[in-house]
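1. Got a predicted structure here, sequence first:
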Amino acid sequence: MTSSSTLKMVCNKDQVSLYKDVINVADKTYKIVFNARNDGFPISTMIGFKMYTLLYELNRDIIHSFKVIKENDESIEMVFLFKSVGKEFGIAPKFMHTITTADSIQSPHSCCVFNSVDVRNENDNNISIPKKYERLYTNKSILTIHLISNNELHFDFTFSLKDNDENNGNNDNNDKNQNEKNELPIYMENSVALMIKKMFCRLKVFTERMT
């Protein structure tokens, strides 16, 4: 868990705060925090795996495609294909393939925790990822939604973004060179995190305007 003392503010526009862990730099860990309130609609009913479909629908200019591979009451397997960030630098577009589980915690405060981990196998016939896409390794991300009331939610999303798989010790030099080639320039290192923040900004606006 990232402590507040390691975090530096990247952007707090639109009442959505994006922080970066500046102590454990190699982890490329970020945190997005915001509240959503709608006195005219019980937004607590929106909590669930359906939020991921909503994120796609609200961000089609960012997400090229979204597919649910498997889903049940406890987990969902998803593939996101993102439009290119840093195309002018020859950076390949990215994809995420994750399994997310949901757990409800009733005390001391009611919340729902969504834990996402990378899926390492793309050999399933239901999965078709064009060769031009490079995997964006999230390793593990945790989205915690606190139920302040039926009309107010607090979002806390911690995630890491990497272009290589440090959990795989079998990468050869060609793989490493390819990963280095597809890394964003230093001055653009926050661009993907800012893109994800933009997605959640739109979720906040949509949530607060529901009737």
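-> Right, received. Where do you want to start? Because the structure is a prediction, the values reported are computed rather than measured. Numbers count the residues shown, from 1 in each chain.
2. going forward, measure contacts between C-alpha atoms and count neighbours the same way
-> Fine.
3. For the strand ranked longest in the chain, buried residues please.
-> Longest strand of the chain, by residue count under DSSP state E: strand 94-105. Across strand 94-105, burial judged by 16 or more other CA atoms under 10 Å covers 94, 95, 96, 97, 98, 99, 100, 101, 102.
4. Stretch 203-210 too?
-> 203, 204, 207, 208.
5. One more to weigh against that first structure:
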Amino acid sequence: MAGLRERKKAETRQRIADVAAHLFATQGFDAVAMTDVARAADVSEQTVYNYFPAKQDLALDRADAIRQRLHDLVVDRPRGTSPAVALQVVVFEDIARARTDDLAEQRGQFFALCAGSPVVRRFGLEVRDGQVGALRDALAVTDPSLHPGLAHVHASALVAILQFVGDAIGAAVLRDTRPAADLEDTARVAIADLDAHFHQLVHREAHP
């Protein structure tokens, strides 16, 4: 019974998030109120608040899961693999979805919302800060000899690639276009640069 309740709660949460994304896509984040989401999802306003305490939480509904995935990819990466190479799967998945997913639907998703709403952009930067912290913590687990300050700087550089790609996707969506043809190549160059930098960093820390 407990499992059924949890499944129904998860389904309700997802339905509310999907409805909100559609409203954000068609009306814009700033024009949508929590009451609009409740009405469209056919639930009470209190139910919406139970799952999403603030409106920005509807735009950031996957933030925790993504942060955890980034952390796990770095912690679980094969020996000798840099964090940048471990995270490239996320980068290229984001670009691939941006090239194939419906553009109208993408208007209600995180990248486009950040590009179109200063409010979401501000909260999105907090999400990025959380990702930096998660990656810094992951490096503390896998590379404890790395100076904490250097680990933080490297984590920030990793997140900068994610944000660059996300910003490029969001801006393209608002123009009703797909990302630039060279976005993958630019991301590959940035990833290769951080890959080389990390190996140099680890070598230098091991041989001061």
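-> Great, that's in hand. Please read all numbers here as calculations on a predicted model, not as lab measurements.
6. May I have the TM-score of the superposed chains?
-> TM-score for the superposed chains, counting by TM-score structural alignment, normalised by the length of structure 2: 0.27, backed by 101 aligned residues with a CA RMSD of 5.9 Å.
7. if we can go back for a sec, among the buried residues of strand 94-105 of structure 1, which one lies nearest to residue 29 of structure 1?
-> Within the buried residues of strand 94-105 of structure 1, the smallest distance to residue 29 of structure 1 is 16.0 Å, found for residue 96 (CA to CA).
8. so how far is residue 65 of structure 1 from the residue nearest to that closest one when sequence neighbours are not counted?
-> Among residues not flanking residue 96 of structure 1 along the chain, residue 80 sits closest, at 5.1 Å (CA to CA, 6 or more residues apart in numbering). The gap separating residue 80 of structure 1 from residue 65 of structure 1 is 6 Å, by CA to CA, to the nearest Å.
9. who has more neighbours, the two?
-> Between residue 80 of structure 1 and residue 65, counted using other CA atoms under 10 Å, the more crowded position is residue 80 (19 against 15).
10. host element of the more buried one?
-> Assigned by DSSP states H and E, residue 80 of structure 1 belongs to strand 75-82.
11. Could you list every helix and strand in contact with that strand?
-> With contacts taken as 3 or more CA pairs under 8 Å, 6 or more residues apart in numbering; DSSP states H and E, strand 75-82 of structure 1 sits against strand 63-71, strand 94-105.
12. what angle do it and strand 63-71 make?
-> 160 degrees (axes from the mean of the first three to the mean of the last three CA atoms, to 10 degrees).
13. quick one on the thing from earlier: JSON lines for the buried residues of stretch 203-210 of structure 1, including distance to residue 155 of structure 1 and secondary structure?
-> Below are the buried residues of stretch 203-210 of structure 1 laid out as JSON lines (distance: CA to CA, whole Å; DSSP: H, G, I helix; E, B strand; the rest coil):
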{"residue": "203", "distance to residue 155 of structure 1": "11", "secondary structure": "helix"}
{"residue": "204", "distance to residue 155 of structure 1": "10", "secondary structure": "helix"}
{"residue": "207", "distance to residue 155 of structure 1": "12", "secondary structure": "helix"}
{"residue": "208", "distance to residue 155 of structure 1": "13", "secondary structure": "helix"}
